[in-house]
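Participant: What follows is a protein structure lacking sequence information:
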């Protein structure tokens, strides 16, 4: 007969055999997960029903405008002016070269295509996921993308008579490719500059810490439009009269500085999340300060804040539309200009152009978000494998 007893120290012991329990479920059925996600509480059930009602109410009209009543072919734009017509996708197709290249000379647009394709291939090479382990080709891909590619792109887009490429003034640049240029420069410059500012803000030297903190707080305390105006109109005032800054370079500087301030705060959060023992352990191994930062601290800090970094990149990509205020013909500015064409003066032209712009920005931002989620999942699997 089983009995209970009290062990020395007051610990309660039971001599009964524990009942045999069934093994835990490995995975719930899909309907159970669906019920728990959408109808788990009365509030979630109410919100689910309300959202479903709104979707059912709006979807028919949206499909009718986008697909069923849409105009797909209108050589002269007349079909888009018919009362009751839906989205004029013929307008988008007719203006697509202008949306992509802006006013870039038509016979030189192959240079833009080569630049975009080359950049996409290098970016895919760098970001393509691989199995665990070292990847000796990744540093080479990063060097090509961040060091060699910008020079090649500058020569191709701007021109170089020595290579037989005529010069193309930046006033003619525009459209999607210019938005990608502004976003790419902002992302590439803001990441290293943000790391430097974050390290400077945590520096033990008061002068460096004060300068970094002042810059970060000043830039974060003003709207991006103000930064763009300052870069466009005030930056030349601080330079000698003999130094001329290109009209496109000024907003590029403003975008990069603005994004670097926000990136610095994201990286600083990652640095604070690294345990103090990592600093002490690297010092115990004889690492110098820069070796410790490069090999131990920064890799962990950046992993901690991947969602924040991607969120900053997404915000920067969307904020590129603000450069139109200082006279840069980005993608959204080309849409606004194209819809004023009297040939396409239909009632749905503006809505179609802005819908196309929303689809473009939404697709790019959604892709960036999904990639970051994939990176987080792979890092979690690697961490779980190391723990196991």
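Facilitator: All right, it came through fine. Since the structure is predicted, the reported quantities are computational estimates derived from the model, not experimental observations.

Participant: From now on I want contacts and neighbour counts done on CA atoms only, so please keep to that.
Facilitator: Noted.

Participant: Please give me every residue in contact with the nearest residue to residue 256 once chain neighbours are set aside.
Facilitator: Closest residue to residue 256 apart from its sequence neighbours, by Cα to Cα, 6 or more residues apart in numbering: residue 186 at 4.4 Å. Contacts were defined as Cα atoms under 8 Å, 6 or more residues apart in numbering; by that measure residue 186 touches 252, 255, 256, 259, 316.

Participant: Next one: the last one from residue 378, what distance?
Facilitator: Residue 316 sits 25 Å away from residue 378, going by Cα to Cα, to the nearest Å.

Participant: for comparison:
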């Protein structure tokens, strides 16, 4: 008796799988959609090709004056001439090795902390948060170890943007966690104080906060004492951002099932052990997208320090646009600044997506 043998399954038709199947299912699934797709693709190609042609093919790259910009495309010579101002502001040229060292060490630390297989990553993080900022402050400002003092009003460009963003991100997160825990506290005084703080700072624009930090904060200090303008801006940004961070964390705390709290109490854990070992890790994991969204907003809001006389990367771009020798190249300036902000914000968003997937333990729906 001959035994019947099944033939191996044939692969699905090419027209139903892969990129061809995706195009057929989503863009060419009917005559009307096919016509609309072709028309939109034509206009998109024209726009993309025009931008590509302006930014790269017909652009001018080499030169030191505006006379080098003879083409019909972008004049990136303007950016190259102003490169140091975009990066460091008006930092003395002889001391540029100090902000460059800051950029290099910052990139190294961020890379080591972001890579999950880095040995002793916890200790590196503790050093980065608790010791590294003071070393960098001494390096950039000077006055110690024979370094020349460089006043903060000479700092600018990407240097100021990164300093304000990093301090705001690193300091506002723990303060926001404490405020969120305080707002959910059973102690009426603590809960009321945290609630008032959060609602007051969330109801005030950041521009107003920066003005208050720059103008009104010295009024509360003793007579004759002065506070650096950068320090005042950092205080304002941290106080403002911590209020928003508190509400993000509070949302995560409220999303934790009540059974988690009851289980921690049943184990006899103290309040801080319950919060630190059981509740907060789950709450922070849930709120990763919201936390990173707040960080991205804070990074972009650093451009508001221009109103108190500090020139971040956007402020340097705007001041460069008023140079009589380079009038007419504002487009290149704003495109470059937008690219700088996009690179940092996009990097944070992608890392948060990766981290969210790595920590996924069943809450995703």
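Facilitator: Done, it's in. These numbers were taken from a predicted model, which means no experiment stands behind them.

Participant: quick revisit: name the residue in residue 316 and residue 378 of the first structure with the higher neighbour count.
Facilitator: With neighbours defined as other Cα atoms under 10 Å, residue 316 of the first structure and residue 378 compare such that residue 316 has more, 22 against 16.

Participant: these two touch, right, the more buried one and residue 258?
Facilitator: No - under the criterion of Cα atoms under 8 Å, residue 316 of the first structure makes no contact with residue 258, lying 9.0 Å away.

Participant: what about the alignment partner in the second structure of the residue nearest to residue 256 of the first structure, distance to residue 65 of the second structure?
Facilitator: For residue 186 of the first structure, the aligned residue in the second structure is residue 168 (criterion: TM-score structural alignment). Relative to residue 65 of the second structure, residue 168 of the second structure is positioned 38 Å away (criterion: Cα to Cα).

Participant: what does residue 225 of the second structure give?
Facilitator: Separation of residue 225 of the second structure from residue 65 of the second structure (Cα to Cα): 45 Å.

Participant: Between those two, which is the more surrounded one?
Facilitator: It is residue 65, of residue 225 of the second structure and residue 65, that has more neighbours when counted by other Cα under 10 Å, with 12 against 8.

Participant: Identify the residue of the first structure aligned to that one.
Facilitator: Residue 65 of the second structure is assigned residue 76 in the first structure as its aligned equivalent, the criterion being TM-score structural alignment.

Participant: who wins for neighbours among the contacts of residue 186 of the first structure?
Facilitator: Within the contacts of residue 186 of the first structure, residue 255 tops the neighbour count with 28 neighbours, counted by other Cα under 10 Å.

Participant: now for that residue: what does it line up with in the second structure?
Facilitator: Under the alignment (TM-score structural alignment), residue 255 of the first structure maps onto residue 237 of the second structure.

Participant: ok but its match is inside a strand, no?
Facilitator: No - note on residue 237 of the second structure: no strand contains this position according to DSSP: H, G, I helix; E, B strand; the rest coil, which reports helix.

Participant: wait, it sits on residue 210?
Facilitator: Yes - with contact defined as Cα under 8 Å, residue 237 of the second structure reaches residue 210; the gap is 7.4 Å.

Participant: picking up where we left off before, mind checking how far the match of residue 65 of the second structure is from residue 270 of the first structure?
Facilitator: Separation of residue 76 of the first structure from residue 270 of the first structure (Cα to Cα) stands at 56 Å.

Participant: that older thread, how many residues are close by the closest residue to the match of residue 65 of the second structure other than its chain neighbours?
Facilitator: Excluding the flanking residues, the one nearest residue 76 of the first structure by Cα to Cα, 6+ apart is residue 343, at 6.9 Å. Residue 343 of the first structure sits with 12 neighbouring residues when counted by other Cα under 10 Å.

Participant: Residue 343 of the first structure -> the second structure?
Facilitator: Under the alignment (TM-score structural alignment), residue 343 of the first structure maps onto residue 325 of the second structure.

Participant: buried stuff in the helix or strand hosting residue 207 of the first structure?
Facilitator: Assigning secondary structure by DSSP states H and E places residue 207 of the first structure in helix 206-220. Within helix 206-220 of the first structure, the residues that count as buried by 16 or more other Cα atoms under 10 Å are 208, 209, 212, 213, 215, 216, 219, 220.

Participant: Next: stretch 226-243 of the second structure.
Facilitator: Within stretch 226-243 of the second structure, the residues that qualify as buried are 229-230, 232-243, counting by 16+ other Cα under 10 Å.

Participant: Which two among those residues are spaced furthest apart?
Facilitator: Across those, no pair lies farther apart than 229 and 243, at 21.9 Å, counting by Cα to Cα.

Participant: Residue 315 of the second structure maps to what in the first structure?
Facilitator: Residue-level alignment of residue 315 of the second structure against the first structure, with TM-score structural alignment as criterion, gives residue 333.

Participant: List the residues that contact that match.
Facilitator: Residues counted as contacts of residue 333 of the first structure (Cα under 8 Å, 6+ apart) are 175, 321, 324.

Participant: Shared with the second structure, which of the residues you listed?
Facilitator: With both residues aligned by TM-score structural alignment, their matches' Cα atoms under 8 Å as the criterion, the subset of the contacts of residue 333 of the first structure whose aligned partners also touch in the second structure is 175, 321, 324.

Participant: Tell me which of those fall in helices.
Facilitator: Using DSSP state H, the subset of these located in helices is residue 175.

Participant: Can you tell me which of the kept ones among the contacts of residue 333 of the first structure is nearest residue 22 of the first structure?
Facilitator: Taking Cα to Cα as the measure, residue 321 is the one of these closest to residue 22 of the first structure, at 58.4 Å.

Participant: Can you give me the neighbour number for the counterpart of that closest one in the second structure?
Facilitator: Alignment of residue 321 of the first structure against the second structure is given by TM-score structural alignment, with residue 303 as its counterpart. Using other Cα under 10 Å, residue 303 of the second structure has 19 neighbouring residues.
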